[in-house]
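Student: here is a sequence with its predicted model. Questions after.
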Amino acid sequence: MVLIISSILLILFLLIKWYSNSTKSKNLPPSPPKLPIIGNLHQLGRLPHRTFLSLAKKYGPIMQLHFGSVPVLVISSADAAREILKTHDLVFANRPQKKNYKILIYDCKDVSTAPYGEYWRQIKSISVLHLLSAKRVQSLRAVREEEVGLMMEKIKHYSSKSLPVNISELASKITNDIVCRVALGRKYDGESGKGFKKLLREFNESLSAFIVGAYVPWLDWVTHVSGFYARAKKVAKQFDELLEDVVEDHINRQKGVNEDHDDFVDVLLWIQKTESLGFPIDRTIIKALLLDMFIGGTDTISSLLEWEMTELIRHPNIMKKLQEEARLVANGRKHITEEDLSHMNYLKAVVKETLRLHPPFPLLVPRVNTQDIKLNGYHIKAGTHVIINNWSIARDPTNWNQPEEFKPERFLNNPIDIKGNDLILTPFGAGRRGCPGVVYAIAANEIVLANLIHQFDWELPGGAKGLETLDMSETIGFIAHRNTPLVALATPNKK
């Protein structure tokens, strides 16, 4: 017995020594101490982007954590992000295949979560060329302007009764209404609107939920017992039934469909009939691509709007400067149009500065490397999940002067863009897996913000000062909304 135990201990000692030597020879990235089984999961905190920044200050901009059995590389500098998003973009072009993604998004048949390969290239091409091109986005201008007009009338109603305006709620409604009209050809009002909003909220919550079984497989039973998978399947079924009804309705009323039709369902049905991609564009793919519009075109834009208005209310001098630009461009007209936006440079600077301080995705959607690779001298094992801390890079004092201050002027006469060309500001990602909906998102955001500022003066209820009293905390989840709704009083502009 003593001989057997001694032999086992010797073998374990040799294995540990071999693993230690092997690890050292591979020069892994710096890593904080981890616990058995769960690794560094206990260190995530309520807001991981803030936790990662704190850890990066100690362990560096390329840091390796372990979420259970999964190695996770956390990137916290623009130079390191460039290695992932530009230099080795192809190696890091894959996505983690998480169970909740598969349940909710048709087994990852959409652009955002599909594995990298020929299928993904083809469906991204559909999105870029047919759904989200600059020409296509421009053709939807009338929808955006009409919905903005309805929003302004609602705010006037509140103003006439001296009632405060829930800006967060209105931002959510207008972005949902625009997406529904451009994607599905209809919007949901009244009771159906409440049901749709609830369904979309539950969908987003299920999509962004942390699944412990993805990192510690033998603990997946916890997720089953909690009822999460059952709830996610129920939400997926309800959303599928909604999209199925919409697609069926479009098929029944189609007459000579072409790409100039008013909504994305018609365009996708037109592509189904006319394009040859090497695989059939079936009903599931159409619904998966429509889901992408709701994933990327609702919460992200409404989050940006509420943070823009938050910062403007906190900084009345900046709001005044933006109002002066808007009213000069409008030249006495009631509404700002999309043609006016090209003359509003300060507006664009406000948008960029808000995206810098409050990116809708503080952490870019994770990537996975398909092969072992050397990154800045560190060995990165194939299958490592890569998280780019978008939030911390945009606040890095080596790239930004007074990074914690809201200063739109930093973007005036500044070539930095938001489309992934400048790695110090990547709110929509970059490289192959960068968001294809940048043009759509900015068009929907700018026209709303311009009219909110042009048509109304804003202040907090009770004469409170925004810089001193506004709660600036964020929600938990993929998308960083305000933790509390933004509520303000609107006074119609008399000038």
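Tutor: That came through, no problem.
Student: from here on, just use CA atoms for contacts and neighbour counts.
Tutor: Fine.
Student: name the nearest residue to the residue nearest the centre of the chain, ignoring sequence neighbours.
Tutor: Computing the C-alpha centroid of the chain and ranking residues by C-alpha atoms, centre = their mean puts residue 361 first, at 4.3 Å. In this structure, residue 361 finds its nearest non-sequential neighbour in residue 479, 5.1 Å apart by C-alpha to C-alpha, 6 or more residues apart in numbering.
Student: neighbours around that neighbour, how many?
Tutor: 20 (other C-alpha atoms under 10 Å).
Student: kindly report the same for residue 437.
Tutor: Counted with other C-alpha under 10 Å, residue 437 comes out at 21.
Student: my guess is it contacts residue 132. True?
Tutor: Yes. Contact criterion C-alpha atoms under 8 Å: residue 437 and residue 132 qualify, at 5.9 Å.
Student: identify all contacting residues around the helix or strand harbouring residue 173.
Tutor: In this assignment (DSSP states H and E), residue 173 forms part of helix 167-184. Here helix 167-184 makes contact (C-alpha atoms under 8 Å, 6 or more residues apart in numbering) with 140, 143-144, 147-148, 151, 186-188, 246, 262-265, 290, 293-294, 297-299, 301-303, 305-306, 444, 485-488.
Student: 7 Å instead?
Tutor: Outside helix 167-184, the residues that touch it by C-alpha atoms under 7 Å, 6 or more residues apart in numbering are 143-144, 147, 186-187, 246, 262-265, 290, 293-294, 297-299, 301-302, 305-306, 485-487.
Student: distance from it to the middle of the chain?
Tutor: On the basis of C-alpha atoms, centre = their mean, to the nearest Å, helix 167-184 sits 16 Å off its chain's mean C-alpha point.
Student: one more structure, for comparison:
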Amino acid sequence: MLRQIPTVSVQTMLIFLCFLLVFTSFLLLLLLSRNNKDGASSRKGLLPPGPPRFPVIGNLHQLGKFSLHRALHELSRRYGPLMSLQLGCVSTVVVSSARMAREVLKTHDLQFADRPFLVSVQKLTYNGLDLTFSPYGEYWRELRKICIIGFFSIKRVQSFQSIREDEVSILIKSISQLADSSKLVNLSKMMFSTTSNIICGIAFGKNFHEEGCERSTFYGLLDEYQVSMGSFAFANYFPSLGWILDTLTGFNSRLERIFQGFDSFFRQVIEEHLDPKRLKHDRGDITDLLLQMHKDHTSEIDLTLDHIKAVMTDILLAGTDTTTATLVWAMTFLAKHPRVMEKAQEEVRNLIRNKQNISEYDLHQLHYLKCVVKETLRLQPAAPLLVPRESRKQCNLDGYKIHPKTQILVNAWTIGRDPEFWENPEEFRPERFINSSIDFKGQCFEYIPFGSGRRICPGINFGMVIVELVLANLLYSFDWELPPGIKTADIDMEELSGLTVHKKNALCLLASNYTEHCTSLL
């Protein structure tokens, strides 16, 4: 009788084979690098300066001490605002100054309009069928037109006002109950819940207020998505061996589970919208609009259900992720700087009186609050490296040759701290934006939290109105204090790595109902 091979032996053999392949590749690349030493030297002067690199891994070993944007910031201080790195098999150029950002995002915008391969986003966006990560071309241009006109225009954003205000009202009531019982408010959790419910209401016509399996599953998927985007994927840097290594680490199975979870959710949403018995709001939601285009063939794109699910993925994940991160960082900065919080509260409460909640009609009056948001995005942009770009063809950049398929990382975090443009750049001081023409619409290259050029974030209006509305109501309705025994200096600013950078540890504060506000409503 044949003896069954234990599972552990198979795993051991796979691991041994994997390392054997890596070791063989290392020797081959080392041999090639020695044989082509003269040729490499002749090309060296054409590339931007950068740190020495190891065979095979290149400069990957230099990126592990800090968050990626901070590690690149430290390297750029030594090698300059245009820096060349080799990340595994991926040639990378890092941009760390306003001048070079202008060159990449404006002067040579078309040459750098593509996106690199990132295994997580390719999987979750149905092989790049979404707007954010699809390759530059006719499909992307048509999809962008659909999204801007259909979802992100000012008129369309305003049409969803009631959804945003209803969700903020629910948030304020929940915090008020915690304030009455003197319980800590986990703002990280509550911002996440409120933002995701707003996005789901606008995009899918549903929310997750009721406790239950569907809610916990949905929030669990969003949590796993954030973790996966911050996880190291070998396939991003070593395409030939990446799949094997990512399978051994369990990354591929986790990614597949997340994809299947979201795909099942989107299928359910689509089925609900196709149900003829469904009660449809006069305004409709984004899914209604996409399905109508699918049915009527009114766009240049032949929209399949996978196209629709990819766009739904974009709106849900990008909208929830970046908006939540910005709100949490804004409240963190305010808690750390009581003078600024007091000034922002004074503006809100002096201008808006005798109202239960602040509405979107009130936001245009809150100039200092808008400065607080701008300053938050300067010091802690939600996507510190923006969304990576990729060169479409060879071009010259500041006298250096940039080859096709080179990944371009624009460090907006470093640019927002450049002392050439910002006085006391490490200081949180919203006053710097008072009477300033600097904005985040992509024309001021010293301040580009949403990017610039063709691939600037199209949902700026969509996200900013949520941030301003939530923040205004938090400051209007409550006085905020740190937990007992905690000082402002103790508030940590640790980050979680990923395309979107979140606060690592939850922000928990004590809220008390604003007395004058409560009295005026009696």
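Tutor: Perfect, I can see it now. Given the structure is predicted, the values throughout are model-derived calculations rather than measurements.
Student: still on that earlier bit, surely the residue nearest to residue 361 of structure 1 meets residue 359?
Tutor: No. Look at residue 479 of structure 1 against residue 359 with C-alpha atoms under 7 Å: they stay out of range, at 8.4 Å.
Student: residue 389 of structure 2 against residue 117, yeah?
Tutor: No. Applying C-alpha under 7 Å, one finds residue 389 of structure 2 not in contact with residue 117, separated by 9.8 Å.
Student: more neighbours: the two, which one.
Tutor: Legend: neighbour count by other C-alpha under 10 Å for residue 389 of structure 2 and residue 117, higher for residue 389 (27 against 22).
Student: now which residue in structure 1 aligns to that one?
Tutor: Correspondence of residue 389 of structure 2 to structure 1, assessed by TM-score structural alignment: residue 367.
Student: contacting residues around its match?
Tutor: With C-alpha under 7 Å, 6+ apart, residue 367 of structure 1 has these contacts: 92, 93, 94, 95, 96, 385, 386, 387.
Student: ok, now how distant is the fourth one from residue 111 of structure 1?
Tutor: With the distance defined as C-alpha to C-alpha, to the nearest Å, residue 95 of structure 1 ends up 11 Å from residue 111 of structure 1.
Student: of those two, which one has the most company?
Tutor: residue 111 (25 against 22).
Student: which residues in the stretch 301-450 of structure 2 form helices?
Tutor: For the stretch 301-450 of structure 2, applying DSSP state H, counting those that start in this stretch gives helices covering 305-313, 319-336, 338-351, 367-379, 412-415.
Student: okay, the fourth one sits on what stretch of structure 1?
Tutor: This points to helix 367-379 of structure 2. Against structure 1, helix 367-379 of structure 2 falls on residues 345-357 (TM-score structural alignment).
Student: re the thing from before, out of the contacts of helix 167-184 of structure 1, which end up buried?
Tutor: 143-144, 147, 187, 246, 262-265, 290, 293-294, 297-299, 301-302, 305-306, 486-487 (16 or more other C-alpha atoms under 10 Å).
Student: which residues touch residue 376 of structure 2?
Tutor: 329, 330.
Student: quick one: stretch 316-334 of structure 2 aligns where in structure 1?
Tutor: Going by TM-score structural alignment: stretch 316-334 of structure 2 matches residues 294-312.
Student: who's in contact with the matching stretch?
Tutor: For stretch 294-312 of structure 1, the external contacting residues (C-alpha under 7 Å, 6+ apart) are 167-168, 171-172, 175-176, 179, 318-319, 354, 358, 360, 441, 445, 449, 479-481, 486.
Student: before we move on, what about stretch 392-401 of structure 1?
Tutor: Outside stretch 392-401 of structure 1, the residues touching it (C-alpha under 7 Å, 6+ apart) are 53, 76, 77, 78, 356, 357, 403, 404, 424, 425.
Student: picking that back up, need the helices of the stretch 301-450 of structure 2 in JSON lines (columns: distance to residue 220 of structure 2).
Tutor: Putting the helices of the stretch 301-450 of structure 2 into JSON lines (distance: least, C-alpha to C-alpha, whole Å) gives the following:
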{"stretch": "helix 305-313", "distance to residue 220 of structure 2": "15"}
{"stretch": "helix 319-336", "distance to residue 220 of structure 2": "14"}
{"stretch": "helix 338-351", "distance to residue 220 of structure 2": "32"}
{"stretch": "helix 367-379", "distance to residue 220 of structure 2": "27"}
{"stretch": "helix 412-415", "distance to residue 220 of structure 2": "29"}
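Student: wait, which of those helices is closest to residue 63 of structure 2?
Tutor: Closest of the helices of the stretch 301-450 of structure 2 to residue 63 of structure 2 is helix 412-415, at 15.5 Å (criterion: C-alpha to C-alpha).
Student: in the next helix or strand after the closest one, what counts as buried?
Tutor: Sequence-wise, the next helix or strand downstream of helix 412-415 of structure 2 (DSSP H and E) is helix 460-477. If you call a residue buried by 16+ other C-alpha under 10 Å, then helix 460-477 of structure 2 has these buried ones: 462-463, 465-477.
Student: what are the buried residues along the longest helix along structure 2?
Tutor: Scanning structure 2 for the longest helix, with DSSP state H as the assignment, gives helix 7-35. Under the neighbour-count criterion of 16+ other C-alpha under 10 Å, helix 7-35 of structure 2 has 18, 22 buried.
Student: please enumerate the helices of the stretch 1-150 of structure 1.
Tutor: 2-26, 48-59, 78-82, 99-104, 118-126, 134-139, 141-160.
Student: helices or strands up against the fourth one?
Tutor: Using 3 or more C-alpha pairs under 7 Å, 6 or more residues apart in numbering; DSSP states H and E, the elements in contact with helix 99-104 of structure 1 are helix 228-253.
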